[in-house]
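Peer 1: Model the structure of this input:
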Amino acid sequence: MIEKIKAWDERVILYINRYLKHKVLDYFFIAVTYLGSDVFAIGFILAFAILPVSTVQSFALYAAVALILSGLTVGIMKNSIRRKRPFETLIELKSLRIGVDQFSFPSGHTTAAFSLAVTSALVTQGNIASSVYLILALLVAISRVYLGVHYPSDVIVGGIIGSSYAVLIHIIREVIIVV
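Peer 2: Modelled structure (predicted):
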């Protein structure tokens, strides 16, 4: 099973790298990938934390908790699994090495983007903003593969981790509000 996933990962990333690369997309995805950075995530949360409305401040707290838990999970997994990045294993890959640490699996940028996006979407349920948050998170995931710094399975698992913690924290938040 692992070998099949690895083969699929390599086929997808090499296809994107060979046939979908374009200078305009390079610049676009370099910009988009920073939406999953630590600096953006912390800035996003701090911006809401300093607003005077208590609902917004509680959102910032829950977003921070989801982000911290998902980040810890990613750190533990990266250091346990120690998967090399695509540009280290696929010689023919043309990579734009933007925002990378040592290991590839799972994608921390994607995890952070989905943690914030799903937390935000759950708060703004039914609002068009919910869709925008999720689309931006998806673009972060795509950017990581497009730039050649992650395999598709890295970003899929990162999205699952970030989303799962956001949903878990949202459920806890709802229980706290009811009690």
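Peer 1: contacts, neighbours, all on C-alpha from now
Peer 2: Will do.
Peer 1: Pull the contacting residues for residue 117.
Peer 2: For residue 117, the contacting residues are 130, 133, 134, 136, 137, by C-alpha atoms under 8 Å, 6 or more residues apart in numbering.
Peer 1: Quick check: which element contains the most centrally placed residue in the chain?
Peer 2: Nearest residue to the geometric centre of the chain (C-alpha atoms, centre = their mean): residue 110, 1.3 Å. Using DSSP states H and E, residue 110 maps to helix 108-123.
Peer 1: Please identify the buried residues of that helix?
Peer 2: Using 16 or more other C-alpha atoms under 10 Å as the test for burial, helix 108-123 gives 108-121, 123.
Peer 1: Sequence B follows; please return its structure for comparison with A:
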Amino acid sequence: MDLDALQELDKTVLLAFNGSGNLFMDYFVLTLTSAYTWIAFYVSLLYLVVKNNENWLKIVLVIGAVALGLMIVDGANLAFVKPFVARLRPLEAPGLQGLVVPAEHYRAEGYSFFSSHAANAFVVAVFFALLVRDRFFTAILVAWSTVVSLTRLYLGVHYPSDVLTGMLSGSAVAVFVYGLYRRLYIRCSDKLHYISTKYTRTGYSFADVDAVLCILLLTFIYAAFRAVLSI
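Peer 2: A predicted model of the protein is given here:
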């Protein structure tokens, strides 16, 4: 498949995901795509880390690893990739004007390739999946980060290739920073494997994991209620 065919496929998939003509979905997606919506979820992840690490060195290691991952993807994307590729967003692309539907006049600044939303979401999701090591928790985190990524297609501010590259980049960076974190963690702790019905094998309480999942569910419910009230 040549480049032109890939670009056409990119546009076709974008138009399949973009918009719905439904006010509820427009406001629901607008809420989900906002970073502010997920503040309570991020706080719950911080609570999970603080509650399940016995000293501040280990807590700072986790926070530092996540911060480093976000700095890497955002720094590389905003400072190098986006300016170098200089891809116009779908809403601004000459061949797509009038075809891509903005939700409630939503716009995004800067170039399109690649999606920082997708990259950041997958840094968080993959890192915490590796950190906690619970299959159900991992599945929910991947589902959450995928939903956040797909909101960018619905809103018409990214192409599928932008989102896919962001997802892969975020995942790769998360694996990298987790590797750094693990090497440092081993130096200050030998408790790397738990066998218990109350804890994951890396020592995270299932009760605290469930609390994070409850916050995530409540955030989706909040987004739905806000969408209803905005109609």
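Peer 1: Work out the TM-score between the chains.
Peer 2: TM-score of the superposed chains, computed with TM-score structural alignment, normalised by the length of structure 1, equals 0.85; 175 aligned residues with a C-alpha RMSD of 2.7 Å.
Peer 1: is it possible to export the contacts of residue 117 of structure 1 to JSON lines including neighbour count, secondary structure and distance to residue 24 of structure 1?
Peer 2: Below are the contacts of residue 117 of structure 1 laid out as JSON lines (neighbours: other C-alpha atoms under 10 Å; DSSP: H, G, I helix; E, B strand; the rest coil; distance: C-alpha to C-alpha, whole Å):
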{"residue": "130", "neighbour count": "18", "secondary structure": "helix", "distance to residue 24 of structure 1": "27"}
{"residue": "133", "neighbour count": "20", "secondary structure": "helix", "distance to residue 24 of structure 1": "23"}
{"residue": "134", "neighbour count": "20", "secondary structure": "helix", "distance to residue 24 of structure 1": "23"}
{"residue": "136", "neighbour count": "18", "secondary structure": "helix", "distance to residue 24 of structure 1": "18"}
{"residue": "137", "neighbour count": "27", "secondary structure": "helix", "distance to residue 24 of structure 1": "20"}
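Peer 1: need the helices for structure 2, in chain order.
Peer 2: 3-17, 23-33, 39-51, 56-76, 82-85, 116-132, 135-154, 160-188, 206-230 (DSSP state H).
Peer 1: Looking at the ones you listed, which is nearest to residue 108 of structure 2?
Peer 2: Closest to residue 108 of structure 2 of the helices of structure 2 is helix 135-154 (C-alpha to C-alpha; 9.7 Å).
Peer 1: Check how far the closest one sits from its aligned residues in structure 1, on average.
Peer 2: Mean deviation of helix 135-154 of structure 2 relative to structure 1 after superposition (mean C-alpha distance after the TM-score superposition for structure 1): 1.4 Å.
Peer 1: in that helix, what counts as buried?
Peer 2: 137-138, 141-142, 144-154.
Peer 1: Out of those, which is nearest to residue 3 of structure 2?
Peer 2: residue 153 (20.5 Å).
Peer 1: Now which residue in structure 1 aligns to the closest one?
Peer 2: Under the alignment (TM-score structural alignment), residue 153 of structure 2 pairs with residue 145 in structure 1.
Peer 1: these two touch, right, that match and residue 152?
Peer 2: Yes - Residue 145 of structure 1 lies in contact with residue 152 (C-alpha atoms under 8 Å); the separation is 6.1 Å.
Peer 1: any shared contact partners between these two?
Peer 2: Joint contacts of residue 145 of structure 1 and residue 152 (C-alpha under 8 Å, 6+ apart) are residue 13.
Peer 1: list the contacts for residue 44 of structure 2?
Peer 2: Contacts of residue 44 of structure 2 by C-alpha under 8 Å, 6+ apart are 211, 212, 215.
Peer 1: Tell me the spacing between the first one and residue 40 of structure 2.
Peer 2: Residue 211 of structure 2 is 11 Å from residue 40 of structure 2, where distance means C-alpha to C-alpha, to the nearest Å.
Peer 1: which residue sits closest to residue 10 of structure 1, ignoring its sequence neighbours?
Peer 2: Distance criterion C-alpha to C-alpha, 6 or more residues apart in numbering; nearest residue to residue 10 of structure 1, sequence neighbours excluded, is residue 151 at 7.2 Å.
Peer 1: how much space is there between that neighbour and residue 124 of structure 1?
Peer 2: Distance of residue 151 of structure 1 to residue 124 of structure 1, computed by C-alpha to C-alpha: 31 Å.
Peer 1: between these two, which one's more packed in?
Peer 2: Taking neighbours as other C-alpha atoms under 10 Å, residue 151 of structure 1 and residue 124 compare with residue 151 leading, 30 against 14.
Peer 1: Thought residue 88 was touching residue 104 of structure 1, still the case?
Peer 2: No - Residue 104 of structure 1 is beyond contact range of residue 88, at 10.1 Å (criterion: C-alpha under 8 Å).
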